[in-house]
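A.B. asks: Make a model of this:
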Amino acid sequence: MIPISELLLEYICPIAGGMTATVMFAAPLPDAYRAVRDQGHLGSLNPLPWAFMLGNCYGWVLYGVIQRNFFVYCANVPGLLFAIWLNLQAVKLQYKSYPCQKYSPISHAENEKSSPQIEDGEAMASVETKREASPAPLRMTQDIWILFMVLVWLLLTSVLGFQEETISPDTQQLLIGSIVNLNLVIFYAAPLSTIYTVLHTQSSASIHVPTMLTNTANGVFWFAYGLAVQDWFIAIPNGLGAALGATQMVLRVLFPAQKVQANEEVSGVADANVQNQDDHL
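C.D. replies: Just a heads-up that it's a prediction; the model follows:
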């Protein structure tokens, strides 16, 4: 019979961690769906973390295959699928909204002044025509970030595949674990900036409670599992994530969320909302 402690740490914790990870990865889906269906543009959504989500989940899937770890593999497959969908929507919305910046509508009065009178038999070209304007430079687009992440993992996968006989399993674990944990640094930058916002504004309005609880629970489960199987590539980053989540819980208690009372505070809350989108990733 399996001891209770082993059952809890080596089976229950990774299963619970996989469930919370799926919820965490799925958090941006409703906002992205609304942006596609209703808005036609990204708005305040920051799609950059979605590219790193793609690399992060692919890396952990590869890590699960190399280590023959079914729990790690299954926990990140849904996130990989979610990341692919999110990045497709981000690329579509970026290139859909950009042409709208190139043209600005002109009024009927401006059109009559700048063009000769049109005969009745011709098409009504005077009906709000458009003139070309100088658009703002298109920032580094999502497809470039996606290609970068895919290239990194394609190179690593190729090296491991073609040099399988010369690279030891420990070296494979080191390479994949190091790069995938580098991806996690990007994800942990969002909670760090949220903590800074709370300390700066003395208000925890920027902390999204459901996301905070999900992220913290996910970190705790995988940290416990990493310790149980003595896999430090799992234990250390997730322990850091759990610690950041616990820090946000303490800040939530010390600095209750405050309502906006002055116009000058509105911009601060808006920035907090944008950061909250990052926390969803």
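A.B. asks: C-alpha only now, for contacts and for neighbours.
C.D. replies: Noted.
A.B. asks: which residues of the stretch 151-281 of the chain fall in helices?
C.D. replies: Remark: helices assigned in the stretch 151-281 of the chain by DSSP state H, counting those that start in this stretch are 169-201, 209-229, 232-254, 266-279.
A.B. asks: And the shortest one, what does it pack against?
C.D. replies: What that stands for is helix 266-279. Where contact means 3 or more CA pairs under 8 Å, 6 or more residues apart in numbering; DSSP states H and E, helix 266-279 is packed against helix 169-201.
A.B. asks: got the buried residues for the helix it packs on?
C.D. replies: 172-173, 176-177, 179-181, 183-184, 187-188, 190-191, 194-195, 197-198 (16 or more other CA atoms under 10 Å).
A.B. asks: contacting residues for residue 14?
C.D. replies: Contact analysis of residue 14 by CA atoms under 8 Å, 6 or more residues apart in numbering lists 71, 72, 221, 222, 225.
A.B. asks: in stretch 210-230, what counts as buried?
C.D. replies: For stretch 210-230, a neighbour-count test (16+ other CA under 10 Å) marks 211-228 as buried.
A.B. asks: again with stretch 61-70
C.D. replies: Residues of stretch 61-70 classed as buried by neighbour count (16+ other CA under 10 Å): 61, 62, 63, 64.
A.B. asks: So the second one versus residue 172, what's the distance?
C.D. replies: Going back to what we said before, that points to residue 62. Per CA to CA, to the nearest Å, residue 62 is found 10 Å from residue 172.
A.B. asks: Ok, the last one next?
C.D. replies: Taking CA to CA as the measure, residue 64 and residue 172 are separated by 12 Å.
A.B. asks: just residue 267 next, same as before
C.D. replies: Counting by CA to CA, the gap from residue 267 to residue 172 is 47 Å.
A.B. asks: Number of residues surrounding residue 86?
C.D. replies: 22 (other CA atoms under 10 Å).
A.B. asks: Another for comparison:
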Amino acid sequence: MVSQLVNTIRNVVGITGNVIALFLFLSPVPTFIRIWKKGSVEQFSPVPYLATLVNCIVWVIYGLPMVHPNSVLVITINAAGTAIEVVFLTLFLIFCHDKKKRLKVLLIIMVELIFMAALATLILTVLHTTQRRSIIVGIIAILFNVMMYAAPLSVMKLVITTKSVEYMPFFLSLASFANGVAWTTYAFLPFDPFIAVPNGVGTIFSLAQLLLYATYYKSTKRIIAARKEAKMEMHLSLSELAVANGDVDPKKTAGATP
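C.D. replies: A predicted model of the protein is given here:
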């Protein structure tokens, strides 16, 4: 009776984790809408999406019945995450105007795919028990999961340097925190160290991002406002210069009717 109750709670938490993780994977949508409108990736980093892609693939392998039985909820969300990250990285490559950066991202994607294919092949052919397969893939999954959560550290450094959270999306940090809490809880029903360790670490990393966001939110608003004011002043200066040179009718510039 107790084990059935625990299993039911585990499934509920797992489904909740799937929903939260889906929001996590979709949280960069506003960022990519901005990239689409501006036609440029600006200073946004591809690292979080590259890390999430390889993380999702390795967890799909971990959740396979021949690797770690009874892990359907692990497969479903990570398969969805893989598809979403492929879309994001495709958009990043389209709107990245730096050829060297674009080539670097492509090479990293190729290396990730080759590594995952080799891992799956070796695990399924060399190891012959689910226990051994779970241990090997689980250890690798921990490494990549921690990498996914730690990927924004480079962005956190930029935040501290510039005192601006403009390039650290809030919803991505919030979703990462909620996702870490949900999957850490799931990992204790029953205890699965391969899920508990990386998501526990991820919860701490995500909390650090949220604290940074709270710290630099006001200064970000001031920086953005100052930038807009500087642009307006530059526009007015150019207009005045054009009038002085006789390139623009001063009456039209002032909005007067002839």
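A.B. asks: Nearest to residue 161 of the first structure among the contacts of residue 14 of the first structure?
C.D. replies: Comparing the contacts of residue 14 of the first structure against residue 161 of the first structure with CA to CA places residue 72 closest, at 20.2 Å.
A.B. asks: Contact partners for the equivalent of that closest one over in the second structure?
C.D. replies: Residue 72 of the first structure maps onto residue 74 in the second structure, with residues paired by TM-score structural alignment. Neighbouring residues of residue 74 of the second structure by CA under 8 Å, 6+ apart: 59, 60, 63.
A.B. asks: Quickly name whichever of those residues is closest to residue 163 of the second structure.
C.D. replies: residue 59 (35.1 Å).
A.B. asks: what's the counterpart of the closest one in the first structure?
C.D. replies: Match for residue 59 of the second structure (TM-score structural alignment): residue 60.
A.B. asks: cool, and residue 111 of the second structure?
C.D. replies: Match for residue 111 of the second structure (TM-score structural alignment): residue 148.
A.B. asks: quick one: contacts of the strand or helix carrying its match?
C.D. replies: Assessed by DSSP states H and E, residue 148 of the first structure sits inside helix 142-162. Applying CA under 8 Å, 6+ apart, the external contacts of helix 142-162 of the first structure come out as 47-48, 51-52, 54-55, 58-59, 87, 90-91, 94, 167, 172, 176.
A.B. asks: at 10 Å instead, please
C.D. replies: Under the criterion CA atoms under 10 Å, 6 or more residues apart in numbering, residues 47-56, 58-59, 62, 66, 84, 87-95, 163-164, 166-169, 171-172, 175-176, 179-180, 183 lie in contact with helix 142-162 of the first structure.
A.B. asks: which of the residues you listed count as buried?
C.D. replies: For the contacts of helix 142-162 of the first structure, buried by 16+ other CA under 10 Å: 47-56, 58-59, 62, 84, 87, 89-94, 172, 176, 179-180, 183.
A.B. asks: Residue nearest the middle of the second structure, spatially speaking?
C.D. replies: residue 48 (4.4 Å; CA atoms, centre = their mean).
A.B. asks: any idea what that one aligns with in the first structure?
C.D. replies: Using TM-score structural alignment, the partner of residue 48 of the second structure in the first structure is residue 49.
A.B. asks: name the helices or strands packed onto the helix or strand hosting its match?
C.D. replies: Here residue 49 of the first structure, judged by DSSP H and E, is contained in helix 48-66. Counting contacts by 3 or more CA pairs under 10 Å, 6 or more residues apart in numbering; DSSP states H and E, helix 48-66 of the first structure packs against helix 13-26, helix 70-102, helix 142-162, helix 169-201, helix 266-279.
A.B. asks: do that again at 6 Å, thanks
C.D. replies: Where contact means 3 or more CA pairs under 6 Å, 6 or more residues apart in numbering; DSSP states H and E, helix 48-66 of the first structure is packed against helix 70-102, helix 169-201.
A.B. asks: Output those helices as JSON lines; include the columns distance to residue 235 of the first structure.
C.D. replies: Converted to JSON lines, these look like this (distance: least, CA to CA, whole Å):
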{"stretch": "helix 70-102", "distance to residue 235 of the first structure": "12"}
{"stretch": "helix 169-201", "distance to residue 235 of the first structure": "11"}
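A.B. asks: Which one, of those helices, ends up nearest to residue 207 of the first structure?
C.D. replies: Nearest of those to residue 207 of the first structure, taken as CA to CA: helix 169-201 at 6.8 Å.
A.B. asks: Give me the nearest residue to residue 151 of the second structure, chain neighbours excluded.
C.D. replies: Spatial nearest neighbour of residue 151 of the second structure, excluding adjacent residues (CA to CA, 6 or more residues apart in numbering): residue 48 at 5.1 Å.
A.B. asks: scratch that, residue 13 of the second structure
C.D. replies: residue 186 (5.8 Å).
A.B. asks: Return the residue of the first structure aligned against the one you found.
C.D. replies: Per TM-score structural alignment, residue 186 of the second structure is aligned with residue 225.
A.B. asks: Stretch 16-26 of the second structure vs the first structure, mean deviation?
C.D. replies: Mean deviation of stretch 16-26 of the second structure relative to the first structure after superposition (mean CA distance after the TM-score superposition for the first structure): 0.8 Å.
A.B. asks: about what we covered before: the match of residue 186 of the second structure and residue 32 of the first structure: what is the separation?
C.D. replies: On the measure of CA to CA, residue 225 of the first structure and residue 32 of the first structure end up 32 Å apart.
A.B. asks: before we move on, what about residue 260 of the first structure?
C.D. replies: In terms of CA to CA, residue 260 of the first structure sits 27 Å off from residue 32 of the first structure.
A.B. asks: Comparing these two, which residue is more hemmed in?
C.D. replies: The residue with more neighbours, out of residue 260 of the first structure and residue 32, is residue 32; 21 against 13, by other CA under 10 Å.
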